[in-house]
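Colleague: The sequence isn't on hand, but the structure is:
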């Protein structure tokens, strides 16, 4: 079989769906490479800063690594802004949805909320509430997200910071995104992302 016969999903057969599932499984083996390519694409996005978005992502991950973060959090730091091109107004949720099946719940929560937490540094200049993040003050991941932003994200716009290239992080990306999705032994406690 080279392709299914159905034109409506409700008409598909067991054989066709098993065929498609096999193709999807094979395609998904290339996820890490597609993520690395998407990260590389950040080199040509969003101007005005002293460094490009790829360099910012690499710096954020490098700072996480230097602080002794584990591979899940380092990869989370690396991809935290991967949605800037396609989801500029919800890039945080975009990044969280990509990594969520492969990491523990707190990493996904931090990525999901980092945009809101970053508002602390500039929302007041636009008449916004820089303390809007305080609605999550009692959440178990609040401080982790605040630290992610303070120590790594907001500090990573420095052209003089010694920053490794993307290949440095590629083995971690491949390791994380080759895991079995939603493995309960990996994701552990899930936190509602809303």
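Modeller: Perfect, I can see it now. Source: prediction; values computed, not measured. Numbering: from 1, shown residues only.

Colleague: only C-alpha atoms for contact and neighbour calcs from this point on.
Modeller: Noted.

Colleague: Need the residue closest to the centroid of the chain.
Modeller: residue 95 (3.3 Å; CA atoms, centre = their mean).

Colleague: My understanding was that it contacts residue 84; is that so?
Modeller: No. Taking CA atoms under 8 Å as the definition, residue 95 is not a contact partner of residue 84, at 9.2 Å.

Colleague: what about residue 182, which helix or strand?
Modeller: Assignment of secondary structure by DSSP states H and E places residue 182 within no helix or strand.

Colleague: correct me, but it touches residue 101?
Modeller: Yes. Residue 182 lies in contact with residue 101 (CA under 8 Å); the separation is 4.6 Å.

Colleague: Find the residue closest to residue 117 in space, skipping its chain neighbours.
Modeller: Among residues not flanking residue 117 along the chain, residue 133 sits closest, at 5.5 Å (CA to CA, 6 or more residues apart in numbering).

Colleague: Would you mind measuring from that neighbour to residue 114?
Modeller: In this structure, residue 133 and residue 114 are separated by 9 Å, where distance is defined by CA to CA, to the nearest Å.

Colleague: Which one's more surrounded, the two?
Modeller: Higher neighbour count among residue 133 and residue 114: residue 114, with 24 against 19, using other CA atoms under 10 Å.

Colleague: residues touching that one, list them.
Modeller: By CA atoms under 8 Å, 6 or more residues apart in numbering, the residues touching residue 114 are 92, 145-146, 148-149.

Colleague: what about it, helix or strand, and which?
Modeller: Of the helices and strands defined by DSSP H and E, residue 114 is found in helix 105-118.

Colleague: Please compare the first structure with the one that follows:
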């Protein structure tokens, strides 16, 4: 490995094995801090700048996660519920896909798929008020995760805008976030592609 703390190249195609070994080593502490950045993004969502709702976006995620936990959901579903809207700040028009990419390397395939598609499934509850097809989710009817996503939206997402619901604080869920993001990325034993557990 190189003795310097920077690579030798200015174009990636010119990099050496030593350059890429250096980058791999230097990236590890940055990757390890991902949970801190994710938790900070959730804290930013406590800003009431997202007007109109009775609660903040952070409170919505916390309430969805609380509902999931109280229903006896496993850690993947709880963290998925907590982070399902984490992309709202940077990608408000495709936050569902953005949020799914944040969790995809570390959670079950079914959970990532649900988070990725929850936007179109949620429109079932309000799309007709905008002149949209509220049944647009039906294009996924044959997908094995269809029912999981429909249940996620019904039980934990669309119902989690209640300021009087006894919602657990972020500190309660922080250890779960850290546990999930400490997993080996894309571990087949975690991802379990094609396996549908469903909601409890």
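Modeller: Here it is on my side, so go on. Everything numeric here is computed off the predicted structure, so don't read it as measured data.

Colleague: circling back to that earlier point, which of residue 182 and residue 101 of the first structure has more residues huddled nearby?
Modeller: Shown here are residue 182 of the first structure and residue 101; by other CA under 10 Å, residue 101 has more neighbours (20 against 14).

Colleague: Let's verify the more buried one: helix, strand, or coil?
Modeller: At residue 101 of the first structure the chain is in helix, as set by DSSP: H, G, I helix; E, B strand; the rest coil.

Colleague: Run through the residues that contact it.
Modeller: Applying CA under 8 Å, 6+ apart to residue 101 of the first structure gives the contacts 181-183, 187.

Colleague: Please list only the buried members of those.
Modeller: residue 187 (16 or more other CA atoms under 10 Å).

Colleague: Closest one to residue 124 of the first structure out of the contacts of residue 101 of the first structure, please.
Modeller: Nearest to residue 124 of the first structure out of those is residue 187 (CA to CA; 35.4 Å).

Colleague: Map that closest one across to the second structure for me.
Modeller: The pairwise alignment with the second structure assigns residue 187 of the first structure to residue 191, based on TM-score structural alignment.

Colleague: Now that match. Nearest residue, chain neighbours left out?
Modeller: Once flanking residues are discounted, residue 191 of the second structure sits nearest to residue 108: 4.2 Å by CA to CA, 6+ apart.

Colleague: What range does the lengthiest helix in the second structure cover in the first structure?
Modeller: In terms of residue count, the longest helix belonging to the second structure (DSSP state H) is helix 17-32. Aligning helix 17-32 of the second structure against the first structure (TM-score structural alignment) gives residues 14-29.

Colleague: Quick one: distance of the matching stretch to the chain centre.
Modeller: A distance of 25 Å separates the C-alpha centroid of stretch 14-29 of the first structure from that of its chain, computed with CA atoms, centre = their mean, to the nearest Å.

Colleague: Go ahead and report the secondary structure state at the residue mapped onto the residue nearest to residue 117 of the first structure from the second structure.
Modeller: Under the alignment (TM-score structural alignment), residue 133 of the first structure pairs with residue 137 in the second structure. Three-state assignment for residue 137 of the second structure (three-state DSSP): helix.

Colleague: Can you list the residue ranges for strands in the second structure?
Modeller: Remark: strands of the second structure are absent; assignment by DSSP state E.

Colleague: And the helices in it, which stretches?
Modeller: Using DSSP H, the helices of the second structure run over 17-32, 34-44, 57-70, 75-83, 95-103, 109-122, 146-152, 170-181, 188-191.

Colleague: still on that earlier bit, report the contact partners of the residue nearest to residue 117 of the first structure.
Modeller: The neighbours of residue 133 of the first structure, taking CA under 8 Å, 6+ apart as the test, are 116-117, 120.

Colleague: Closest one of those residues to residue 25 of the first structure?
Modeller: When the contacts of residue 133 of the first structure are compared for distance to residue 25 of the first structure (CA to CA), residue 116 wins out at 34.5 Å.
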